[in-house]
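Trainee: starting from these lines, generate the structure:
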Amino acid sequence: MSYDPIPPQVRSRLKNLRLTSRRAAGGNGIGLHNSHSRGAGLEFAQYRPYEPGDELRQIDWKLFARSDRFFVREAERESPLAAWILLDASASMSQTDAARPGWSRLDAAKGLAVCIAELALRQGDRFGWMGLGSGLGNGGLRVLPPAGGGRQRDRLLLDLYPLAASGQFPETTQLAPLWARIGKQDLVVVLSDCFDPACLDLMQRLAIAGREVLAIQILTAEERDFPFQGGYRFQDPETGKELLGDGPALRADFLRRFGEAQRALNAQLDAVGIRHTDYVLDQALDAPLRRLFGAHDATEYA
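Mentor: As a prediction, this is how the structure comes out:
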């Protein structure tokens, strides 16, 4: 599969991150759950090439003597964790900005989805995904049930490659299949601009129902900075509504209202215990993952 939305420099940094679940860790805060992960355990699973940072006691010295290469023995530990990636594929996710031409919210969501899948696979955990958008057909849902292994990653890549943003976020009545699939112990990561009330309602309902929900809000640099100069025609990609105006004249009011909306959203997520962060299109792809899963590594990458 030649499609790979993860830049090489980002992929190399993923090895420092761990998918974490409060519930799978026993509710004692953020920490690596007891995963069905490959590491130093009792039941042999596979060999993999040695990487800097691996413990020397994990190296298979007999295999080194035969091959003249370092390999690490990995074993499996049981885990209840399955990670669900919920990806907003509504029309607003097609938005790009001048800060990174050709890179849309949906492109970022695809890259983040594959990063999360890679983290799950490295830990030996299962992952599944749901595309959410009326343009997808099938009631606005596209579903890949949780599984592990390289074939599951290939299925995800095959699903994501042709995915286009269109239509609106599904209504609550269309999301019934979602409730039957996401288990109590599952970890749910939502990738969306979070502008649609139906998306916020979905996250709140999942959290109130006892699922652990994480949210990554995907924003454009233009929303953050509103750098427009001169006259513009602003259009809502989902409703088609338009606003004509002068950039500098609108800037202060837009930033004030946008900031208020962001604070209100964050307060609503905090109220139901949803961990959340944002990703702006001019940032490195792993920036939000480091904030959620790299508590011991505060380095930021531009």
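Trainee: going by C-alpha atoms from here, please, whenever you check contacts or count neighbours.
Mentor: OK.
Trainee: let me see the ranges of the strands in this structure.
Mentor: In the chain, the strands defined using DSSP state E lie at 38-39, 43-49, 71-76, 82-88, 126-132, 141-147, 187-192, 212-219, 231-235, 242-246, 275-280.
Trainee: mean neighbour count and distance to Glu260 added to those strands, as JSON lines?
Mentor: Below are these laid out as JSON lines (neighbours: other Cα atoms under 10 Å; distance: least, Cα to Cα, whole Å):
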{"stretch": "strand 38-39", "mean neighbour count": "22", "distance to Glu260": "44"}
{"stretch": "strand 43-49", "mean neighbour count": "13", "distance to Glu260": "49"}
{"stretch": "strand 71-76", "mean neighbour count": "20", "distance to Glu260": "47"}
{"stretch": "strand 82-88", "mean neighbour count": "26", "distance to Glu260": "23"}
{"stretch": "strand 126-132", "mean neighbour count": "24", "distance to Glu260": "26"}
{"stretch": "strand 141-147", "mean neighbour count": "18", "distance to Glu260": "31"}
{"stretch": "strand 187-192", "mean neighbour count": "25", "distance to Glu260": "19"}
{"stretch": "strand 212-219", "mean neighbour count": "22", "distance to Glu260": "15"}
{"stretch": "strand 231-235", "mean neighbour count": "12", "distance to Glu260": "20"}
{"stretch": "strand 242-246", "mean neighbour count": "12", "distance to Glu260": "20"}
{"stretch": "strand 275-280", "mean neighbour count": "18", "distance to Glu260": "15"}
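Trainee: redo these as CSV? Include distance to Ala252.
Mentor: Formatted as CSV, these follow (distance: least, Cα to Cα, whole Å):
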stretch, distance to Ala252
strand 38-39, 52
strand 43-49, 54
strand 71-76, 55
strand 82-88, 29
strand 126-132, 33
strand 141-147, 38
strand 187-192, 25
strand 212-219, 18
strand 231-235, 15
strand 242-246, 12
strand 275-280, 20
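Trainee: closest to Gln9 out of the ones you listed?
Mentor: Among these, the nearest to Gln9 by Cα to Cα is strand 275-280 (17.4 Å).
Trainee: compare with the first, here's sequence two:
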Amino acid sequence: MAPVLVPADVRARLRDLRLALRSHAGGDGLGQHSSRSRGAGLEFAQYRAYEPGDEPRRIDWKLYARSDRYFVREAERDSPLTAWIVLDASASMRQADRAHPARSKLDAAKTLAACVIELALRQGDRFGLVVLGGDAPRVVPVGSGARQRDRCVLELVQCRPAGAWPGEPAVRTLWERVAPSSLVVLLSDFFDEAAIVLAERLASARRDVASVQLLGADERDFPFEGAHRFVDPESPLERRVDAGRVRADFLERFGDARVQLARRFAARGIRHAEYVLDQPADLPLRRLFATHAPRGADGDAA
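Mentor: From the prediction side, this is the model:
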């Protein structure tokens, strides 16, 4: 039997969450999003320049023959969004806390990804999944419905943390698949600069990015004592330290890095939330997509 990615109590709390673009624009198909958007509808609205990710069938080939440039026909229609979940499955996501060694950052990310999929399914939206880690990205192309949900969940269940964040050629598949104005939910610890750059590039290219940084409680609190050896899971680097002596410096520098990441994303219009492994699984999604004031880790209004 496949493991349950979304516990029953978390599923129940998803009812007042709703995936939405910051601009309240839509994607393709029919769903709960009633805002007007431009795309492949019946009533012609305008041309715009072709962008990576646009479907070739929407190119006006007659206009190309006259201008030698690619243009896409847009039309007004009511439609929902298209959501992509991008999951960091590099080796650093294997990290777990000493208090709960059986639940890693990747396990938490899988739960968050499955929650986003359930929200998209409930809304009638289209959704796809990209898993980054190891040799090459693993992609479940965009689709909709219960079978698409099952395909994505199967990929999540089979996913294991491995390797480093992939290089630029491997990540390029996102530019080919993720169309402009899509919602991209990026789940990562963001310990790789390349993951941060990917979020910024997607946002700069008219993708609506929502990010969740996954952290361990041990990373947040640094509760270690005495001599410790810390190993980088993605390289041969390691460091031996007296934990008590370096605690204050670590907490200050780690806190500053988190603040700088939040500011960096805010400057690009990226919605951002932190998630620590000892918090309720739905908390970061409530901060990003709740239809009312977000709640704190204890369930009280923040």
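Trainee: care to give me the TM-score?
Mentor: After superposition, the two chains reach a TM-score of 0.80 (TM-score structural alignment, normalised by the length of the first structure), with 256 aligned residues with a Cα RMSD of 2.1 Å.
Trainee: of the strands of the first structure, which is nearest Thr173 of the first structure?
Mentor: strand 141-147 (11.9 Å).
Trainee: and the angle for that closest one with strand 82-88?
Mentor: 160 degrees (axes from the mean of the first three to the mean of the last three Cα atoms, to 10 degrees).
Trainee: which part of the second structure lines up with strand 141-147 of the first structure?
Mentor: On the second structure, the counterpart of strand 141-147 of the first structure by TM-score structural alignment is residues 137-143.
Trainee: for the matching stretch, which outside residues touch it?
Mentor: 82, 84, 126-132, 151-152, 155, 166, 170-171, 177 (Cα atoms under 8 Å, 6 or more residues apart in numbering).
Trainee: returning to what we had before: for the strands of the first structure, which one sits closest to Lys110 of the first structure?
Mentor: So among those, strand 82-88 is nearest, using Cα to Cα, at 8.0 Å.
Trainee: now do that closest one: everything it contacts.
Mentor: 106, 109-110, 113, 116, 120, 125-133, 146, 169, 182, 185-193.
Trainee: the strands of the first structure: which one's closest to Val10 of the first structure?
Mentor: Here strand 275-280 is closest among the strands of the first structure (Cα to Cα), at 14.4 Å.
Trainee: what range in the second structure does the closest one sit on?
Mentor: Against the second structure, strand 275-280 of the first structure falls on residues 271-276 (TM-score structural alignment).
Trainee: for the counterpart of Leu206 of the first structure in the second structure, give its distance to Arg18 of the second structure.
Mentor: Mapped onto the second structure by TM-score structural alignment, Leu206 of the first structure lines up with Leu202. Noted for Leu202 of the second structure: a distance of 22 Å to Arg18 of the second structure, by Cα to Cα, to the nearest Å.
Trainee: now do Leu186 of the second structure
Mentor: Leu186 of the second structure is 17 Å from Arg18 of the second structure, by Cα to Cα.
Trainee: kindly tell me how buried the match of Leu206 of the first structure is, as a neighbour count.
Mentor: A total of 22 residues lie near Leu202 of the second structure under the criterion other Cα atoms under 10 Å.
Trainee: pretty sure it contacts Val209?
Mentor: Yes. With contact defined as Cα atoms under 8 Å, Leu202 of the second structure reaches Val209; the gap is 7.0 Å.
Trainee: list the contacts for the counterpart of Glu219 of the second structure in the first structure?
Mentor: Glu219 of the second structure maps onto Glu223 in the first structure, with residues paired by TM-score structural alignment. For Glu223 of the first structure, the contacting residues are 255, 258, by Cα under 8 Å, 6+ apart.
Trainee: same question for the one 5 residues further on.
Mentor: Residues in contact with Phe228 of the first structure, defined by Cα under 8 Å, 6+ apart, are 222, 247-248, 251.
Trainee: one more time with 7 Å
Mentor: 247-248 (Cα atoms under 7 Å, 6 or more residues apart in numbering).
Trainee: helices of the second structure, start to end?
Mentor: Using DSSP state H, the helices of the second structure run over 8-12, 61-67, 105-123, 145-158, 168-171, 173-177, 193-204, 217-221, 243-267, 283-289.
Trainee: so what touches the third one?
Mentor: When you say that, I think you mean helix 105-123 of the second structure. By Cα under 7 Å, 6+ apart, helix 105-123 of the second structure touches 5-6, 18-19, 31-32, 85, 89, 93-96, 126-127, 144-145, 149, 153, 156, 187, 214-215.
Trainee: residues near Ser37 of the second structure, how many?
Mentor: Residues near Ser37 of the second structure, counting by other Cα under 10 Å: 23.
Trainee: and it, what's its match in the first structure?
Mentor: So, by TM-score structural alignment, Ser37 of the second structure is left unmatched.
Trainee: which residues touch Ser37 of the second structure?
Mentor: Contacts of Ser37 of the second structure by Cα under 7 Å, 6+ apart are 25-26, 76-78.
Trainee: most surrounded residue in the residues you listed?
Mentor: That'd be Gly26 among those, by other Cα under 10 Å, with 28 neighbours.
Trainee: would you agree Phe127 of the first structure is in contact with Gly149?
Mentor: No. Using Cα atoms under 7 Å, Phe127 of the first structure is not in contact with Gly149, being 9.4 Å away.
Trainee: so who does the residue nearest to Asp125 of the first structure when sequence neighbours are not counted touch?
Mentor: Nearest residue to Asp125 of the first structure, sequence neighbours excluded (Cα to Cα, 6 or more residues apart in numbering): His36, at 5.8 Å. Listed by Cα under 7 Å, 6+ apart, the contact set of His36 of the first structure reads 76-79, 124-125.
Trainee: ok, His36 of the first structure to Ala284 of the first structure distance?
Mentor: Taking Cα to Cα, one finds His36 of the first structure at 29 Å from Ala284 of the first structure.
Trainee: before we move on, what about Lys110 of the first structure?
Mentor: 14 Å.
Trainee: ok, now Glu238 of the first structure?
Mentor: Glu238 of the first structure is 27 Å from Ala284 of the first structure, by Cα to Cα.
Trainee: ok, Lys110 and Ala284 of the first structure, which is more surrounded?
Mentor: More crowded of Lys110 of the first structure and Ala284, by other Cα under 10 Å: Lys110, with 24 against 16.
Trainee: the more buried one maps to what in the second structure?
Mentor: Under TM-score structural alignment, Lys110 of the first structure pairs with Lys110 in the second structure.
Trainee: give me the most central residue, the second structure.
Mentor: The centroid of the second structure falls nearest to Leu186 when counting by Cα atoms, centre = their mean (1.8 Å).
Trainee: what sits against Leu243 of the first structure?
Mentor: 233-235.
Trainee: 6 Å instead?
Mentor: Contacts for Leu243 of the first structure were tallied using Cα atoms under 6 Å, 6 or more residues apart in numbering; they are 233-234.
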